[in-house]
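Chemist: generate coordinates for the sequence data below:
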Amino acid sequence: MTKNAILFVNLGSPKSPELADVKTYLKEFLMDKYVIDAVYPLRWFIVNKLILPKRPKESSAAYKTIWTEDGSPLISISKKFLEKISPTLKDPAYLAMRYQDPSIQIVLSEICKSHPNLKTITLCPMYPHYAMSSVTTVVEKTKNDLKKINPSIQLKIIPPFYNNPKYIASLSRSLTPYLKPNAYVLFSYHGLPERHLMKTDTTGSHCLKVNNCCEVPSDAHKTCYFHQIKQTTALVAQSCQLKEGQFSFACQSRLGKDPWIKPYTDLEIVEIIKKGFKNIVVISPSFVADCLETIEELGDRLRSDWTKNGGESFDLVPCLNTEDHWIENFSDLVKETVS
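Modeler: All right, here's what the predicted structure looks like:
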């Protein structure tokens, strides 16, 4: 008799790279109050009048460059991840996406229907670092949907695993084969508006308000994306014995005119070249599965920018995807939470 089920949730993807499907996806994503955190009327205006008239066309063209016979890389990789990790877990495991299909609501309904005696669901947001636009929105959507379907089921949540030794071990193992003499290592993370850091600061007085806030101990670090990506960078650098001055981190995918956390990936590579480096290795730890942001934004556009600015070799480390060591390590991480 099944008492617990496991639910993995990642971001999601358009149903196809065609303009209409991309527009539908972007509208759902950008209208999320945890993504664009403005009051509804202003958010509606920003999304429908400023972003959607142009952005879907650009995004559709980008998605078409990465679409495969299996569809969206993020979806197909996530499905293969589920197939590989399920046999390692004693509880039944499921996959949902925060936006589009398979939706959280539909998958929760399937779980509850298949296991009428269920007591708990262990929710695994597939994001190593905390952000309201990733972890919070997944948690809140799952809570709200579960309350409608079966409020008696308890929800357990796997916390951000940015400094978990098993995650660090898998990142380090993925990076190591790409390391070579005289190559610079750039850790590129998804960007975040600075206002999000201050909004999720549980102390209300630390993030971006205290000098060297990420280094000064504080309870705010539990929900600070900036602190957590710095920690991941430092731990992987230590594990791989990277030398000071031969690695750094930066943030990509910024949107709009508000200040986002710095440095920016596209500007950081210019500074790296100015330092005399011609060879670069890029790793993207905030993504556990390859997607538009890794394949197209980094693998195509950033690679092109690197060459145009005088760089030579450019190596992009694939995400953890379905690597055996990642499956084993994440399975152990899940089991620790379930137990």
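
Chemist: C-alpha from now on. contacts and neighbour counts both.
Modeler: Will do.

Chemist: quick one: the strands in the stretch 101-250 of the chain?
Modeler: Remark: strands assigned in the stretch 101-250 of the chain by DSSP state E, counting those that start in this stretch are 120-125, 154-157, 183-190, 247-252.

Chemist: so after the last one, what's the next helix or strand?
Modeler: Using DSSP states H and E, the next helix or strand after strand 247-252 towards the C-terminus is helix 265-274.

Chemist: against which helices or strands is that following helix packed?
Modeler: When contacts are defined as 3 or more C-alpha pairs under 8 Å, 6 or more residues apart in numbering; DSSP states H and E, helix 265-274 packs onto strand 247-252, helix 303-308.

Chemist: of all the strands of the stretch 101-250 of the chain, which one is nearest residue 214?
Modeler: Among those, strand 247-252 comes nearest to residue 214, with 14.0 Å by C-alpha to C-alpha.

Chemist: touching the closest one from outside, list them.
Modeler: For strand 247-252, the surrounding residues in contact (C-alpha atoms under 8 Å, 6 or more residues apart in numbering) are 184-192, 230, 233, 237, 261-266, 268.

Chemist: as CSV, the helices and strands packed on helix 265-274 with distance to residue 174 and mean neighbour count would be great.
Modeler: Output for the helices and strands packed on helix 265-274, formatted as CSV (distance: least, C-alpha to C-alpha, whole Å; neighbours: other C-alpha atoms under 10 Å):
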stretch, distance to residue 174, mean neighbour count
strand 247-252, 16, 21
helix 303-308, 19, 16
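
Chemist: which one of the ones you listed lies nearest to residue 339?
Modeler: Nearest to residue 339 among the helices and strands packed on helix 265-274 is strand 247-252 (34.6 Å), distances taken as C-alpha to C-alpha.

Chemist: now that closest one against strand 183-190, angle please.
Modeler: 30 degrees (axes from the mean of the first three to the mean of the last three C-alpha atoms, to 10 degrees).

Chemist: now strand 247-252 against helix 265-274, angle please.
Modeler: Using the same axes, to 10 degrees: strand 247-252 against helix 265-274 is 150 degrees.

Chemist: how far does strand 247-252 sit from its chain's centre?
Modeler: 15 Å (C-alpha atoms, centre = their mean, to the nearest Å).

Chemist: now do stretch 199-218
Modeler: 22 Å.

Chemist: buried set for it?
Modeler: Counting neighbours by 16 or more other C-alpha atoms under 10 Å, one finds that the buried residues in stretch 199-218 are 200-202, 206-207, 213-214.

Chemist: including distance to residue 97, could the residues you listed go into TSV?
Modeler: As requested, the buried residues of stretch 199-218 are exported to TSV (distance: C-alpha to C-alpha, whole Å):
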residue	distance to residue 97
200	23
201	26
202	27
206	32
207	30
213	33
214	31
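
Chemist: now show me the structure for the sequence below, then we'll compare the two:
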Amino acid sequence: MKKGILLVNLGSPDSPTPKDVKKYLGEFLMDERVIDIPYIARTALVKGIILKTRPKQSAAAYKKIWWDEGSPLIVLSERLQNKVQKQVDVPIALAMRYGSMTIKKGLQELVDKGVDEVLLFPLYPQFAMATTETITVLAEELRQEHFPNLKIESVPAFYNKPDYIEVLSNSIKKHLEGKNYEHLLFSYHGVPERHIKKSDVTKSHCKPSDKVECLCCKTPSKAHEYCYKHQCKEVTRLVAEALNLEENTFSTSFQSRLGFDPWLQPYTDRTIERLGKQGIKNMAIVTPAFVSDCLETLEEIAMEGQEIFHEMGGKDFTTVPCLNDDDEWVALLAKWINQWSKASVETV
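Modeler: The predicted model follows:
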């Protein structure tokens, strides 16, 4: 069998115009694993409310971060693909879960090259319904409908792999070298609390609303394999150990909440506000739920977060870039891919 790799990231509108942003948001928000409410209610919410106001606001945000080459997320993902391809012997295609660079196109590209066994590689360190799961589910649907002779295997969450933690820690250390920061905030993409409960394979372990001391995240369980909150907290813990961070000089928060339902807490914007009010003058922030910089990291965190911090009396606000096409990250991906191409997905 000829093997190939399909890297999959989130996606982006084709341009920072309200028309293209509306099309993109419509596909994204109508995904039942993103807004997981009944179809009729989801349609009323997305098409009846959100898409009437949000596209113009989001387009303005995209314009702030758009590069001459195009969407930063797309450009950075393509750079990553190209650099990894030079270090592996199997073909690599790139796709997005939402937008015009579809997973179907990515699979077709590999099939056209003679590939009949694909390693599906969601570019998310942690598992979540709205990221990893929606990619794997759609890929299987496409396989059954369009590529019945194709074998697809998926890379599991790699949040706690020692070599990944080493690469992430080295990147953070490199970008903070010489910075006199008082607090390092690990900000992860937020999800509704109900997503954590739905992903709990034990149906009894996860208690996402336990905000003071999340004992379930610290108690070993099969649920952790699919618990986004646990996996985020574990990344923070492991990186803090690798960097020898002192207690109370770092913390975890969750960004980008939508709507009025309870989401994972503490919220990033309120945490930045609190740190400023507490007298922190120099802080740094890293976003380990993403491997590529995007609207959420470049606009919501680097721009809006900095503005909040300054309003609260903060001085220096340092944002650590995502791994993007960092050479160590490229080498690690290439190593995992080469291991798989010579064996099986379990070695990744």
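
Chemist: what would you report as the TM-score here?
Modeler: Here the TM-score for the pair of chains, by TM-score structural alignment, normalised by the length of structure 1, is 0.96; 336 aligned residues with a C-alpha RMSD of 1.4 Å.

Chemist: counterpart of residue 285 of structure 2 over in structure 1?
Modeler: Here residue 285 of structure 2 is matched to residue 282 in structure 1, going by TM-score structural alignment.

Chemist: pretty sure its match belongs to a helix, no?
Modeler: No - looking at residue 282 of structure 1 with DSSP: H, G, I helix; E, B strand; the rest coil, it is strand, so not inside a helix.

Chemist: tally of neighbours for it?
Modeler: 24 (other C-alpha atoms under 10 Å).

Chemist: distance of it from residue 247 of structure 1?
Modeler: 10 Å (C-alpha to C-alpha, to the nearest Å).

Chemist: thinking again about what came up before, looking at the helices and strands packed on helix 265-274 of structure 1, which is nearest to residue 156 of structure 1?
Modeler: Residue 156 of structure 1 lies closest to strand 247-252 among those, at 30.2 Å (C-alpha to C-alpha).

Chemist: what about that closest one, how far off from structure 2?
Modeler: Its matched residues in structure 2 lie on average 0.4 Å from strand 247-252 of structure 1 after superposition (mean C-alpha distance after the TM-score superposition for structure 1).

Chemist: correct me, but residue 67 of structure 1 touches residue 73?
Modeler: Yes - between residue 67 of structure 1 and residue 73 there is a contact at 6.8 Å, judged by C-alpha atoms under 8 Å.

Chemist: out of these two, which sits in the busier spot?
Modeler: Remark: of residue 67 of structure 1 and residue 73, residue 73 carries more neighbours, 20 against 16, as counted by other C-alpha under 10 Å.

Chemist: which residue, other than its chain neighbours, is closest to that one?
Modeler: Spatial nearest neighbour of residue 73 of structure 1, excluding adjacent residues (C-alpha to C-alpha, 6 or more residues apart in numbering): residue 291 at 5.8 Å.

Chemist: give the aligned equivalent of that neighbour in structure 2.
Modeler: So, by TM-score structural alignment, residue 291 of structure 1 is matched to residue 294.

Chemist: how about residue 97 of structure 2, secondary structure?
Modeler: Following three-state DSSP, residue 97 of structure 2 is assigned to strand.

Chemist: that one: what's it in contact with?
Modeler: Residues near residue 97 of structure 2 by C-alpha under 8 Å, 6+ apart: 8-11, 103, 135.

Chemist: tell me the one of the residues you listed nearest residue 85 of structure 2?
Modeler: Nearest to residue 85 of structure 2 out of the contacts of residue 97 of structure 2 is residue 8 (C-alpha to C-alpha; 14.6 Å).

Chemist: average offset of the helix or strand hosting that closest one relative to structure 1?
Modeler: Here residue 8 of structure 2 sits within strand 3-11, counting by DSSP H and E. On superposition with structure 1, the mean distance recorded for strand 3-11 of structure 2 (mean C-alpha distance after the TM-score superposition for structure 1) is 0.3 Å.

Chemist: and that strand, which stretch of structure 1?
Modeler: With TM-score structural alignment as the criterion, strand 3-11 of structure 2 aligns to 4-12.

Chemist: for burial, what's the neighbour tally of the match of residue 291 of structure 1?
Modeler: So residue 294 of structure 2, with other C-alpha under 10 Å, has 22 neighbours.

Chemist: for the one 4 residues further on, same thing?
Modeler: When neighbours are counted by other C-alpha under 10 Å, residue 298 of structure 2 registers 21.

Chemist: contacting residues for it?
Modeler: residue 65 are the contacts of residue 298 of structure 2 under C-alpha under 8 Å, 6+ apart.

Chemist: kindly check the end-to-end length of stretch 216-230 of structure 1 for me.
Modeler: Using C-alpha to C-alpha, the two ends of stretch 216-230 of structure 1 sit 13 Å apart.

Chemist: and for it, what are the contacting residues?
Modeler: Against stretch 216-230 of structure 1 from outside (C-alpha under 8 Å, 6+ apart): 129-131, 162-163, 189, 197, 200-203, 206-207, 214-215, 249, 261, 286.

Chemist: and stretch 132-147 of structure 1, by the same measure?
Modeler: 9, 11, 32, 34-35, 98, 104-105, 108, 123, 125, 127, 130, 153, 155, 157, 160, 196, 200.

Chemist: what stretch of structure 1 does stretch 36-45 of structure 2 fall on?
Modeler: Under TM-score structural alignment, the match for stretch 36-45 of structure 2 is residues 37-46.

Chemist: tell me where structure 1 has helices.
Modeler: Using DSSP state H, the helices of structure 1 run over residues 19-30, 40-45, 55-66, 73-85, 104-114, 137-149, 165-175, 194-199, 225-239, 265-274, 292, 303-308, 324-338.

Chemist: by how much does the fourth one deviate from structure 2 on average?
Modeler: Superposing on structure 2 and averaging over aligned pairs (mean C-alpha distance after the TM-score superposition for structure 1), helix 73-85 of structure 1 comes out at 0.5 Å.

Chemist: got the angle for that helix vs helix 324-338?
Modeler: Going by the same axes, to 10 degrees, helix 73-85 of structure 1 makes 70 degrees with helix 324-338.

Chemist: list the buried residues in helix 73-85 of structure 1.
Modeler: Buried residues in helix 73-85 of structure 1 (16+ other C-alpha under 10 Å): 73-78, 81-82, 84-85.
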